[in-house]
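A.B. asks: Predicted model and sequence follow; I will ask about them next.
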Amino acid sequence: MAEIVFEAEPHPDTRAAILDGLLAYNAAKTEGRFGAPRTIALALKDPETGASVGGLTARVSYSRMFVELLFIPEHLRGKGLGEKLMAEAEKVAKDLGCIGIWLDTFSFQAPGFYKKIGYQEFGAISDYPPGFSRHFFHKPLS
């Protein structure tokens, strides 16, 4: 029998044991048809300093791209960068053989934006965080 031990911050060996075991299990169940998950980024760079100021990160696995994080600094909002980032993410996803993109967003973030650019809501969690909701979107890529 194994004992359960709480780690407030996962030890790297713990994370590796969980991730490696899960990836091996998933590869066996999917008969190795999909490559290992990978993470990509589309960075927004300051043209003067070259520093990253925002952008998006996404994980590609099992024929879909999951947009993990998307951030555009306040001073750059309203200039079409969100649409450009998502269009580029869709292009990258297609180039990597994905058939769809999914993501989640809070009600105080951008559910209307994702609907506007063709994403369909497939679920929501009410009162998460309290007083708000979390929305899940998907867009098939053809």
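C.D. replies: It's in.
A.B. asks: CA only for contacts and neighbour counts going forward, please
C.D. replies: Fine.
A.B. asks: in the lengthiest strand in the chain, what counts as buried?
C.D. replies: Scanning the chain for the strand with the most residues, using DSSP state E, yields strand 52-61. Burial within strand 52-61, assessed by neighbour count using 16 or more other Cα atoms under 10 Å, is assigned to 54, 55, 56, 57, 58, 59, 60, 61.
A.B. asks: okay, now the one to match up with it:
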Amino acid sequence: MTTTHTEEDTNAVYKGLFQHNVRKTYGLLRKPNIDINIYLKENNIPIGAILCDTFNFCMYIDVMWIEESYRGKGLGKALINQAEKIAKDNGCVFSHTCTFSYQSPEFYKACGYTVFVELDNYPNGIVQYFLKKML
């Protein structure tokens, strides 16, 4: 065992795991095989975005961010609605994500997401929420 590694070592591990998962899901892991990345820009500068992966006919919201001065104007909800529409149009049946208590669990709940797991072992009362929504 070693902690010494190269970028090629890391890539080999990711590739091996991905190939295993594709085999075990009979290719379903690759469905619908699109990334959904939608950006909000002002003067060609990002002020928000939603970055999603799709696999097993689901959409995973990996990153969701709105510049603080633009929050509360419906932009986040518009991003989620557009991403969900693209996902549904491509066969996804549900969406899921995770967020921390200091981030945006109430925002996701307001968008129709329900909490299915809470991980509350972090220090300082921080809770991680795992949420899902049928599309």
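C.D. replies: Nice, thanks for sending it over. Model, not experiment: these values are computed from the prediction.
A.B. asks: Do you know the score for how well these two fit?
C.D. replies: In this superposition the chains share a TM-score of 0.89, using TM-score structural alignment, normalised by the length of structure 2; 134 aligned residues with a Cα RMSD of 1.8 Å.
A.B. asks: Structure 1: which residue goes with residue 38 of structure 2?
C.D. replies: When structure 1 is aligned by TM-score structural alignment, residue 38 of structure 2 is paired with residue 42.
A.B. asks: quick one, strands of structure 2?
C.D. replies: 36-42, 45-55, 58-66, 94-100, 114-119, 128-134.
A.B. asks: Reformat those strands as JSON lines; add distance to residue 23 of structure 2.
C.D. replies: Compiled in JSON lines, the strands of structure 2 are given as follows (distance: least, Cα to Cα, whole Å):
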{"stretch": "strand 36-42", "distance to residue 23 of structure 2": "24"}
{"stretch": "strand 45-55", "distance to residue 23 of structure 2": "14"}
{"stretch": "strand 58-66", "distance to residue 23 of structure 2": "18"}
{"stretch": "strand 94-100", "distance to residue 23 of structure 2": "22"}
{"stretch": "strand 114-119", "distance to residue 23 of structure 2": "28"}
{"stretch": "strand 128-134", "distance to residue 23 of structure 2": "26"}
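A.B. asks: which one of these lies closest to residue 21 of structure 2?
C.D. replies: Evaluated over the strands of structure 2, closeness to residue 21 of structure 2 peaks at strand 45-55, with 10.8 Å, by Cα to Cα.
A.B. asks: quick one, longest helix in structure 2?
C.D. replies: Across structure 2, the longest stretch assigned as helix under DSSP state H is helix 7-24.
A.B. asks: contact partners of that helix?
C.D. replies: The contact list for helix 7-24 of structure 2 (Cα atoms under 8 Å, 6 or more residues apart in numbering) reads 28, 29, 30.
A.B. asks: Out of those residues, which is nearest to residue 3 of structure 2?
C.D. replies: Among the contacts of helix 7-24 of structure 2, and counting by Cα to Cα, the member closest to residue 3 of structure 2 is residue 29, at 29.6 Å.
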